[in-house]
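**Q** how would this look folded up:
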Amino acid sequence: MTVTNDVRLEQGLRAAMGNLVAGLNVVTTSAGAAPHGTTVSGVMSLSMDPPMVLVSLGVRSRLLARLELGTRIGVNVLAADQDQVALRFSGSAADRFADIPWFEDHGAPRIVDAHAWVAADVESLVPGGDHVIVLGRVVDAVASPGAPLSYHQRTFGTHHPF
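**A** I've put the predicted structure just below:
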């Protein structure tokens, strides 16, 4: 494959994946007595027996650097009005939790008013290209009413049933 084809493939893949509607989540952990988190769209239910979730983190993720087998993580499924939370945790702020209401729940930071919450223990870290797939065994899960925050073609939105 030539460089031109590589660029075309990358551009095509970015455009195609931009057409997927993704939920926005902040994945968190506590390390060194401090909370850590990052915005992630790659989250999904993996298994009900045993209860597991899958989280995709970039290999250069500061959060990934704090994870090892057995580490407790939190998956904060963001609510429709939490676009500023998504932006904060996707940026380079030194203290991403500044001015974001949160509390410790099952050993991981839980963002107040998130649409849903899942606490899980890292069971496996699987390389996947420029990402690592984090497989987590769920220890707690809570859903809230309302609408989730979504991301499509580089814009925020939400789901409206029809």
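
**Q** rest of the way, CA atoms for contacts and neighbours
**A** Fine.

**Q** just checking, residue 73 touches residue 117?
**A** No: Residue 73 is beyond contact range of residue 117, at 10.5 Å (criterion: C-alpha atoms under 8 Å).

**Q** Looking at these two, which is more packed in?
**A** Summary of the neighbour comparison: residue 73 and residue 117, criterion other C-alpha atoms under 10 Å, with residue 73 having more neighbours (28 against 24).

**Q** what sits against the more buried one?
**A** By C-alpha atoms under 8 Å, 6 or more residues apart in numbering, the residues touching residue 73 are 27-30, 107-108, 119-122, 136.

**Q** and these, which are buried?
**A** 27-30, 107-108, 119-122, 136 (16 or more other C-alpha atoms under 10 Å).

**Q** Of those, which pair is most distant in space?
**A** 30 and 136 (15.4 Å; C-alpha to C-alpha).

**Q** mind listing what the closest residue to residue 72 other than its chain neighbours touches?
**A** Take residue 72 and drop its neighbours on the chain: the residue closest to it by C-alpha to C-alpha, 6 or more residues apart in numbering is residue 121, 4.5 Å away. Counting by C-alpha under 8 Å, 6+ apart, residue 121 touches 69-73, 136-139.

**Q** ok so residue 121 is a strand residue?
**A** Yes: the assignment for residue 121 (DSSP: H, G, I helix; E, B strand; the rest coil) places it in a strand.

**Q** Alongside the first, I'd like the structure of this one:
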Amino acid sequence: MSTTTVEELVDEDIFREAMGNICTPVAVVTARDSRGQPYGTTVSAFCSLSLAPPMILIALDRGSGLLSVVRESGVFGVNILSTDAEDAGKKFARKGKGDFTSTEWHWHDGVPRLASNTFFRCTTAGLLDGGDHVIVTGLVHAVGLGEGAPLTYHQRTFGTHAAVSGTPGR
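**A** So this is what the prediction gives:
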């Protein structure tokens, strides 16, 4: 029987396929660049990190222009899209600053807030190397709660959460 060693890593394509089997919220991270312009990108790595203090975690590609903006400004927003915002999820997934011209948004304490289900305004608490990404931890200073169902991404398809029968709600 063979044992996997640290040197033996799984094939990148298999890893990508396995990760596609995990349902994730569609989140758009936003910030304000040094010229006062909005900047945003869709991310697949977002989660709660801590309750005391309230913190979240995101991962940004090393080549992302947004990473430079977040490093410089130290402030960012995380917009969890609702099911009616699939177009925004796709538009912000493209390279560049994000398409704010055809997306409903406003400034919220210095960061762009999209018309989204839930919103977090954060200051950067730390940056950690994570392969081809940088893990950004954020202290949460403001939260906007939404009422709609969150947009999710699973097996390269947008969808939403559905409760399993018999599971208690809120």
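
**Q** Quick check: TM-score for this pair?
**A** Scored against TM-score structural alignment, normalised by the length of structure 1, the superposed chains reach a TM-score of 0.90; 156 aligned residues with a C-alpha RMSD of 1.6 Å.

**Q** ok, back up a step: tell me the one of the buried ones among the contacts of residue 73 of structure 1 nearest residue 43 of structure 1?
**A** Closest approach between these and residue 43 of structure 1, by C-alpha to C-alpha: residue 27, at 9.1 Å.

**Q** The closest one pairs with which position in structure 2?
**A** Residue correspondence to structure 2 (TM-score structural alignment): residue 27 of structure 1 is matched to residue 29.

**Q** same for the host helix or strand of its match, what does it pack against?
**A** Taking DSSP states H and E as the criterion, residue 29 of structure 2 maps to strand 27-32. Contacts defined by 3 or more C-alpha pairs under 8 Å, 6 or more residues apart in numbering; DSSP states H and E place strand 27-32 of structure 2 against strand 38-43, helix 65-73, strand 75-80, strand 111-114.

**Q** mind putting those in JSON lines, distance to residue 156 of structure 2 included?
**A** Below are those laid out as JSON lines (distance: least, C-alpha to C-alpha, whole Å):
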{"stretch": "strand 38-43", "distance to residue 156 of structure 2": "14"}
{"stretch": "helix 65-73", "distance to residue 156 of structure 2": "23"}
{"stretch": "strand 75-80", "distance to residue 156 of structure 2": "17"}
{"stretch": "strand 111-114", "distance to residue 156 of structure 2": "23"}
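
**Q** Can you say which of those is nearest to residue 149 of structure 2?
**A** Between residue 149 of structure 2 and those, the tightest spacing by C-alpha to C-alpha is seen for strand 75-80, at 10.0 Å.

**Q** Report the contact partners of the spatially most central residue of structure 1.
**A** With distances taken as C-alpha atoms, centre = their mean, residue 40 lies nearest the centre of structure 1, 2.9 Å away. Contacts for residue 40 of structure 1 (C-alpha under 8 Å, 6+ apart) come out as 24-27, 55-57.

**Q** do the same with residue 55 of structure 2
**A** 48-49, 137-140.

**Q** quick one: secondary structure of the residue lying closest to it once chain neighbours are set aside?
**A** Closest residue to residue 55 of structure 2 apart from its sequence neighbours, by C-alpha to C-alpha, 6+ apart: residue 139 at 4.6 Å. Secondary structure state of residue 139 of structure 2, per three-state DSSP, is strand.

**Q** Counterpart of residue 139 of structure 2 over in structure 1?
**A** So, by TM-score structural alignment, residue 139 of structure 2 is matched to residue 137.
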